[in-house]
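Undergrad: Structure, please.
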Amino acid sequence: MPMQSTTFPNRSPSPAWPGPALYDALARRLLLWKFGVQGRVCAEASLEQALTAAADDARFLGPAAGMGFWMWQQRPTSPDLLETFLSLERLTPFLPGHARTALQGMLRLKTLLASLDAAWQTGWEAGDLSRCREVLRTRPLPPPLAGLALRLQAQTLLYDDATAAMDLLAQLDRRQDAAPLFAGWIAVARAFLLRQTGDHAAAAQALRPAWQAMPWHVNLACSLHDLLFLPRACGATAQTLAMSRRTVICLYTWNKARPLAQALDALARSDLGEARVLLLDNGSADATPAVLEDYARRAPHPVDILTLPVNIGAPAARNWLLAQPGVAAAQWVAFLDDDAIVPPHWLWALLETAARHPQAGAVGCQIVGPHAPFPLQAADFHLLPPALCPSGFVDLRERLHILDNGLGEPALGLFDHERPAATVTGCCHLLTRPALDAGGGFDLTFSPSQFDDAARDLRSALAGFPAVCAGHLRVRHLQHSSLSQARTPFQEARIRANKAAMEGLFSDEEAGQLAAMDSARTLEDLARKLNRLGEVE
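TA: Below you'll find the model as predicted:
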């Protein structure tokens, strides 16, 4: 679908919005905007491009100031983000006078803020919430920062004490030195907590004012749309139960007995309907065989175990599983990593999405770290236009630039939506039989691992079966993937070699076609969701 044929809403989501035509302008001038505005890469690129566009189109000043405000709300200890926002807000004032005065007062404490930011971020980025609480306990903040202290305290409670977090959010709402400063974050955090209880209607009600205040926020729009309109069952439906009869779950492993045991414990607690489980021991020399046998004895669903004498690598292991008679006859094949911790409803979430998207070749999900704040590892990966990015290789023209959308973002519900993707992670994904028949399995070029799942997804998309990300499914991953796993120069070189190998599998024409297809699908999906939201405003 060409960009010029995309139709954005005829109604504005809020009186402050300069007009629906600005959506089209954002799509044309902000090259990453349609993919989202969460995460450092997308946020910084969108803000920079909005400011560039504002030089000849004043309509972009509002979104630029809003982006700066939202970036600061997420990291309110940063004096640099605060200073950037205040400079933008001077160009297009929208804050109440007392809120602006409060922020200016905070900025006068710039040295104190910088010290607080360094200590806070050290704990937060390490996922050490107790360290963050210790920072607040040992660094009493002066009265101008009292609202900030309460806001930070609420952030530490989001993942382990929902009741206390809700109480603090209510307190923030009642404070004049906090409510207008953190309104967007408060709404998003409240919606996140409500979503965890399964109350999607209340979560949508909490999220709607945040989107009305930030109508340029793609992630907010997509998340609100899905809360309002996407039917999601907590268990099996008649349709997905029937689908489970033709589903096989495959897992291969090699010398990872301890994380494997945790992954299989979670799998044993899953409701799999009538799906079967097929496990492959890829030549392990540790306690893996005993872990697999123990799981097979106690699992409440049918389990088969295959054993190979040597490690044949990830692509060959996946193909070996796909070649088994029971798998070859299945309509849907789910692959799980041996360190993926799935929630009980995971299979139903993937099958529901597959049912909504019968042309999908792969259905992936949101992959997060194992501990709070559950930083994002993978969601809907996208392709950037080849001409937009420089090559990462000295002697190779790189054309397949994969956008790590939102990498490292804490779980806050802003990737909990269903979206098209160029590729999804193989940590937990569902493949469809028509796509496997059309695009084939996994390329042995990528042995022992890395990029075999991405290459398969791209080949499947060219065959007419593109990927979809079921972002409302969140799976914890005990390790990380891709370059984040590299611990030595040799490991990094091997991963980069596989990336170079993937470049060689696709022609210039195919690389351009894949990027254009991904862009068009993503933009069309966004326009549809914004139009649907416009109908209820």
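
Undergrad: From here on, just use CA atoms for contacts and neighbour counts.
TA: Noted.

Undergrad: which secondary structure elements does the longest helix belonging to the chain contact?
TA: Longest helix of the chain, by residue count under DSSP state H: helix 508-536. Helix 508-536 sits against helix 218-229, strand 382-384, strand 418-421, helix 452-462, with contacts defined as 3 or more CA pairs under 8 Å, 6 or more residues apart in numbering; DSSP states H and E.

Undergrad: if you set the cut-off to 10 Å instead, what comes out?
TA: Helices and strands touching helix 508-536, as assessed by 3 or more CA pairs under 10 Å, 6 or more residues apart in numbering; DSSP states H and E, comprise helix 21-29, helix 218-229, strand 382-384, strand 401-403, strand 418-421, helix 452-462.

Undergrad: Same list (these) but as a markdown table, adding distance to S519.
TA: As requested, the helices and strands packed on helix 508-536 are exported to a markdown table (distance: least, CA to CA, whole Å):
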| stretch | distance to S519 |
| --- | --- |
| helix 21-29 | 10 |
| helix 218-229 | 14 |
| strand 382-384 | 8 |
| strand 401-403 | 12 |
| strand 418-421 | 9 |
| helix 452-462 | 13 |
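
Undergrad: for comparison, sequence B:
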Amino acid sequence: MAAHRRRARRRLPRRDGGRLVTDVLCITVTYSPGPTLEAFVGSLAPNGFPPGRVVVVDNGSTDGAPEAVAEAHPEVTLVRAPGNVGYGRAVNLGAEQARSADEWLLVCNPDTLATPDTLARLLEAAHRAPRAGALGPRVLDPDGSVYPSARALPSIRTGIGHALLSGVWPSNPWTRRYQQRDVSASASPAEVGWLSGAFLLLRREAFDQIGGFDPDFFMYFEDVDLGRRLAEAGWSNLFVPEAVVTHVGGESTARSADAMVAAHHRSAHLYVAKTHPGALWRPVVAVLGVGLRLRSRATIVLDRLRG
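TA: All right, here's what the predicted structure looks like:
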């Protein structure tokens, strides 16, 4: 494991009179993100990233957006993945751009919008909580409502109840237990099972210790798995409500809705398999796999019927 000594945050002066943060590397992953990437990078500007410190790892975009943003913004470094390698593996590629002085990795979706003090609030909380391996802000939907981004790790029982009933009975006890909407809506910081990967400040020491994101997860559940492994390694996942971002939703996800549904269910099955290994659990994992495939197909059909 690489050793990273704690030190005071170093900031350099910006031309506009603000300060540049020099120990944080920002990583975002793109796949034909459209105009959301430009808006995302623009929202980061007041947080103070010097040239080259916002890494865009591109998974094979065809819309030209990553190239245009890299050309227009000196703080952006464009890294091309060898094809569409998935989200977690792409983040790991971006993390390879970190320098020895980088103590923090800010991992964000390119369809999020930060406020001018989002990063400062997260860093302040991180310095108050030296065992926090991951810190996440309050996440707002475009209409201003609070997204349940600070959740409990799902057990098999909770996962089954949530999967079966969340669509027809959103307030069922299993969904409530899993989503913990009261935590995400609270004004108080809280340690939780996992935090949404839409916007995460990761302590690099912790990230390196657990080997980064598990590349077996192509998309979805890589953040759940990260939170679980951080906790197993003795780190906490800290929800920081005074830091706020908005998740506007991405063009690539909207264009590939069916593929996203299928990927979500495959990753759910993979998570269950990884957290319940061994012969005793094998029949249970197999049955759940069948159920998840059926639910995936039913969800795709229903979504198409709804238009």
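
Undergrad: Can you give me the buried ones in the longest helix of structure 1?
TA: 510-512, 514-531, 533-534 (16 or more other CA atoms under 10 Å).

Undergrad: and the angle from that helix to helix 452-462?
TA: Angle between the axes of helix 508-536 of structure 1 and helix 452-462 is 80 degrees (criterion: axes from the mean of the first three to the mean of the last three CA atoms, to 10 degrees).

Undergrad: ok, back up a step: can you say which of the helices and strands packed on helix 508-536 of structure 1 is nearest to R190 of structure 1?
TA: Between R190 of structure 1 and these, the shortest gap by CA to CA is with helix 218-229, which sits at 13.1 Å.

Undergrad: Quick one: residues in contact with the helix or strand following that closest one.
TA: Next in sequence after helix 218-229 of structure 1, counting helices and strands by DSSP states H and E, comes helix 238-244. The contact list for helix 238-244 of structure 1 (CA atoms under 10 Å, 6 or more residues apart in numbering) reads 233, 235-237, 247, 272-276, 330-333, 347-355.

Undergrad: After helix 238-244 of structure 1, which helix or strand is next?
TA: Later in the chain than helix 238-244 of structure 1, the nearest helix or strand by DSSP H and E is strand 247-253.

Undergrad: mean shift of that following strand relative to structure 2?
TA: Superposed on structure 2, strand 247-253 of structure 1 shows a mean distance of 1.3 Å to its aligned residues (mean CA distance after the TM-score superposition for structure 1).

Undergrad: Residue range in structure 2 corresponding to the following helix or strand past that strand, please.
TA: The helix or strand immediately downstream of strand 247-253 of structure 1 is helix 257-268, counting by DSSP H and E. Helix 257-268 of structure 1 corresponds to residues 34-45 of structure 2 when matched by TM-score structural alignment.

Undergrad: So which residue is smack in the middle of structure 1?
TA: A379 (3.3 Å; CA atoms, centre = their mean).

Undergrad: so where does the closest residue in space to that one that isn't next to it in sequence fall, helix or strand?
TA: Spatially, and ignoring its direct neighbours in sequence, A379 of structure 1 is nearest to Q366 (4.5 Å; CA to CA, 6 or more residues apart in numbering). Q366 of structure 1 belongs to strand 362-368 when assigned by DSSP H and E.

Undergrad: give me the stretch of structure 2 that that strand matches.
TA: With TM-score structural alignment as the criterion, strand 362-368 of structure 1 aligns to 134-140.

Undergrad: The matching stretch vs structure 1, mean deviation?
TA: Relative to structure 1, stretch 134-140 of structure 2 is 0.8 Å off (mean CA distance after the TM-score superposition for structure 1).

Undergrad: rewinding a little: what's the angle from the longest helix of structure 1 to helix 218-229?
TA: 60 degrees.

Undergrad: Can you give the distance of helix 508-536 of structure 1 from its chain's centre?
TA: 17 Å (CA atoms, centre = their mean, to the nearest Å).

Undergrad: picking up where we left off before, mind putting the helices and strands packed on helix 508-536 of structure 1 into TSV with distance to L81 of structure 1 and mean neighbour count?
TA: What follows is these, written out as TSV (distance: least, CA to CA, whole Å; neighbours: other CA atoms under 10 Å):
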stretch	distance to L81 of structure 1	mean neighbour count
helix 21-29	22	17
helix 218-229	20	22
strand 382-384	27	23
strand 401-403	24	18
strand 418-421	30	25
helix 452-462	35	24
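
Undergrad: Many thanks, have a good one.
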